[in-house]
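Novice: Here is my input, please return the structure:
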Amino acid sequence: MTRPAKSVLNKHAQTCALVLDGNQVKVRLQAERLATGVPVHVDWVRFTVLLRNAPLPGPEILFPTPSADDEVEPVSGMERDQRGVRLMRLRKLLAQCKDADFSPAAQAMELAQRVCETLGPDYMVAPEVRKGHDFYGRRWSIERNDVEVGWVGYLASGDSPRQQAQAKTMHVNVYGSACTFAQSGWRDHMANLIDDVAGVITRCDLALDFFDGIRGGMDRVKSDYQAGLMDSGGRRLKCNMVGDWCNGKARSFYVGSKEVGKQTNVYEKGHQLFGDKDQSCWMRAELRWGNKARVLNTNMLRRPADFFGGASDWHAAILAEAEAVSFPVHVPCNPRLAAETIEAEVVRNVRWQIDVAAPSIALAFEHLGIDEFLEIVMHKKAPGRLQRFGKQEIACAYAKAFKRVTKGAGAGHAMA
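Specialist: Predicted structure coming up:
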């Protein structure tokens, strides 16, 4: 018998591992729903903490007692999983930090360890300092089975004023894979931790799974949107359809926008985990809250169903189909934050006009008649980033944005 090629065997092994992981995810989600009675799962959490509010490390970190163990060289894989050995390595890493970096590094490590405690005994801080993400200079990785499932970032990656302000904070990012396999009760413990350190939630994903599919499938989701059932505040939100809709494979339907901190993605979860030939009908409605124009309450972690159902009438209705009992909580846009979001986009647009488009506009204005010039600039759609705002909102922000860009700048020169 001819043996299959090595590449075929590797591909088969990867496929088997993916299916196994997918089945584990499904079993965990079903177990969580059975244990808590809540069908909405918290699938991602991010929060920021001011350095002055971050937990202080214990005396064993600040004042380590020298011992022979401190000279231990890298150990075996089995020993690497022992918390005592990891702590020893972390202490050695901290001892190598510059004085100016020691306190942020030690506080970030303490915060990472507390996050691990909320998630469960399977989670540990990786015994190495890694390059940071999202403009943080360094990070402590949070691992499960030696795979990163989250991180705590600290220090800045640059010297700009904005990044120096960021250096006064640290950021916790807990991936969906960490949330899925966390111990029972982790949501309440995480909410308490965030409250204890006066943290600000910047992202919280709430997922509602339909393991046997949503009645009517993805076509029903599309028709619900077209019927206005997903409207919010009397406005039709933007949608985006991704995937193979012609053949009904791996489809996603996005409603809303991450830029304003509220986006829903309804997608075929079974296809995502097992491939587009999956026949499980598993669908997920995932609501992604962000803090760009709202304040996210830690009660989102304690009562995820209430905050899912409060997103819109459609969310409340789909939650009822999952036989969930909830008391919908609306998360309003903060008027000040919403105004700042609009102004920021208008400022970006005005700055582009002055820095990039002005020479071409000036040339057209000089050499064309008024009618021809107006034909070029009138009755055009707003640029893509501004299309989600109303004309009145843009009008209110435009004059202020223009003054902000040109203030203190010479004629025809935009402020940097």
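Novice: hey, let's count contacts and neighbours off CA atoms from now on
Specialist: Will do.
Novice: So which residues of the chain form strands?
Specialist: 40-50, 123-131, 136-144, 147-156, 169-174, 200-210, 239-244, 249-257, 262-267, 283-290 (DSSP state E).
Novice: Might you quantify the distance of the first one from its chain's geometric centre?
Specialist: Averaged C-alpha coordinates place strand 40-50 at 8 Å from its chain's average position (Cα atoms, centre = their mean, to the nearest Å).
Novice: want to put them side by side, so please do this one too:
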Amino acid sequence: MTRPTRSVLNKHSKTCSLVLEGNEIKFRLLAERTETGNIVHVDWVRFTCLLRNAPMPGIETLFPTPTPDVDMEPVSEQERSERGQRLMRLRKLLAKLPNAEFAPSAQAMELAERVAETLGEDFTVAPELRKGHDFYRHRWSIERNGSEVGWVGFLASGDSPRQQAQAKTMHVNLYGTACTFAQNGWRDHLANLIDDVGGTMTRIDLALDFFEGITGGMERIKRDYENGLCDVAGKRPKCNMVGDWCNGKARSFYMGSKEAGKQTNFYEKGHQLFGEKDATNWLRAELRYGNKLRVLNTDMLRRPQDYFAGASDYHAAILREAKPAAQALPEPVPCEAKLAAQTIEAEVTRNVRWLRDVAAPSMALAFEHLGTDAFLEMVTNQNVPGRLRRFKQTEIRRAYSSAHHRTRKAESAGHAFAQA
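Specialist: Predicted structure coming up:
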């Protein structure tokens, strides 16, 4: 028998690792369905909260000295030693932080500990401060089996006005692994935590798995889209096809867009987990909601099945196909109402016309007799008129110039008509 080469062994080891990991994920997802009766899985969560809403814990609250409870199993010497070493590292780390960073770091650490607690006993906060992501300066990593599965970011990496505002917040990002291996009931606990700290969800992924495949496979999804079955309110969402569609491998079919805050990815999950030789036909429909143009309610964590069904008639239909007896009360997440451009133009034009026809004589008199400095002092730093407060400054600025020219033309036309 020929001894396999190292490359063959490595390839075989990698394949076995993929299979084991894939089977573990599938087992956990099936267990979740049994425990909750819910076939829609939350696969990613992100939320932001203000620093001022987070409690400022004391050092002993953050890092209590381990003492075994009489009703608990005794702590081994090795366990006690590991906890003590971790505590010592954390104390030294916090002691080195500048005063301006200590409080945010402690608050972010507390939030990370609370998030880890909601996920379950397998999750811990890494004892070292790491470089931040997404323009946050630092992050506390949330780990499972020594691997990062989420993080809490705090303080800004820059000094721009936008990042100065970001520095007043903390951000929590939980990856799919954290959501998959979290303890039963974690969704409700996390929703309550977000509510407690006045948080705002910025992303949530809702996944529906067809472990044995869906009738017609990926080609059927493409046909359904082309036949208009995926249309929403008479409009066809954008689409994007990724992967090897010619040979039927690792395909993804995207509908919707991140810019609109709602995108669904139908993809071959089995290929992702088990590689190209996957024989499961496992297909996942992953609905990704973002907070661009939408408000994400924490009830999406509590009732993911309802919000999946509420995305469109097509989402509701494939949910019924996955489980005909699935109980779901479709709950849509509508776009925030956009003020029509003509409404902005109308309001700004009304303001300009009032300024020209009513206020202009008084303003001209004040300008003539007060002088430039006194006049500017009187009219600057004023509140926006009530009817315009619902608009953004950029929208008002764009509309104001055109409204000024339009009213001037109307005035000129009026004078010409009067003279005629």
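Novice: Any figure for the gap between the spatially closest residue to residue 197 of structure 2 that is not a sequence neighbour and residue 133 of structure 2?
Specialist: If the residues on either side of it in the chain are set aside, residue 197 of structure 2 comes closest to residue 53, at 5.5 Å by Cα to Cα, 6 or more residues apart in numbering. Distance check for residue 53 of structure 2 against residue 133 of structure 2: by Cα to Cα, to the nearest Å, it reads 22 Å.
Novice: Neighbour count for these two, which is higher?
Specialist: Set side by side, residue 53 of structure 2 and residue 133 show more neighbours around residue 133, with 17 against 14, by other Cα atoms under 10 Å.
Novice: how about the residue nearest the centre of structure 1, what does it touch?
Specialist: Per Cα atoms, centre = their mean, the C-alpha nearest to the average position across structure 1 is that of residue 203, at 4.9 Å. Taking Cα atoms under 8 Å, 6 or more residues apart in numbering as the criterion, residue 203 of structure 1 is in contact with 44-47, 288-291, 296.
Novice: In TSV, list the residues you listed along with distance to residue 261 of structure 1.
Specialist: Formatted as TSV, the entries for those read as follows, by distance: Cα to Cα, whole Å:
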residue	distance to residue 261 of structure 1
44	14
45	14
46	13
47	14
288	7
289	5
290	4
291	6
296	10
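Novice: which of the residues you listed map to contacts in structure 2?
Specialist: For the contacts of residue 203 of structure 1, the contacts that persist in structure 2 are 44-47, 288-291, 296, with contact defined as both residues aligned by TM-score structural alignment, their matches' Cα atoms under 8 Å.
Novice: what's the burial count for residue 392 of structure 2?
Specialist: The local packing of residue 392 of structure 2 (other Cα under 10 Å) involves 10 other residues.
Novice: Same question for the one 4 residues further on.
Specialist: By the measure other Cα under 10 Å, the count of residues near residue 396 of structure 2 is 16.
Novice: isn't it right up against residue 344?
Specialist: Yes. Because the distance of 7.3 Å satisfies Cα atoms under 8 Å, residue 396 of structure 2 is recorded as touching residue 344.
Novice: hmm, back to that, for the kept ones among the contacts of residue 203 of structure 1, pick the one with the most neighbours.
Specialist: Most neighbours among these, by other Cα under 10 Å: residue 289, with 30 neighbours.
Novice: With residue 206 of structure 1 as the reference, measure out to that residue.
Specialist: Relative to residue 206 of structure 1, residue 289 of structure 1 is positioned 8 Å away (Cα to Cα).
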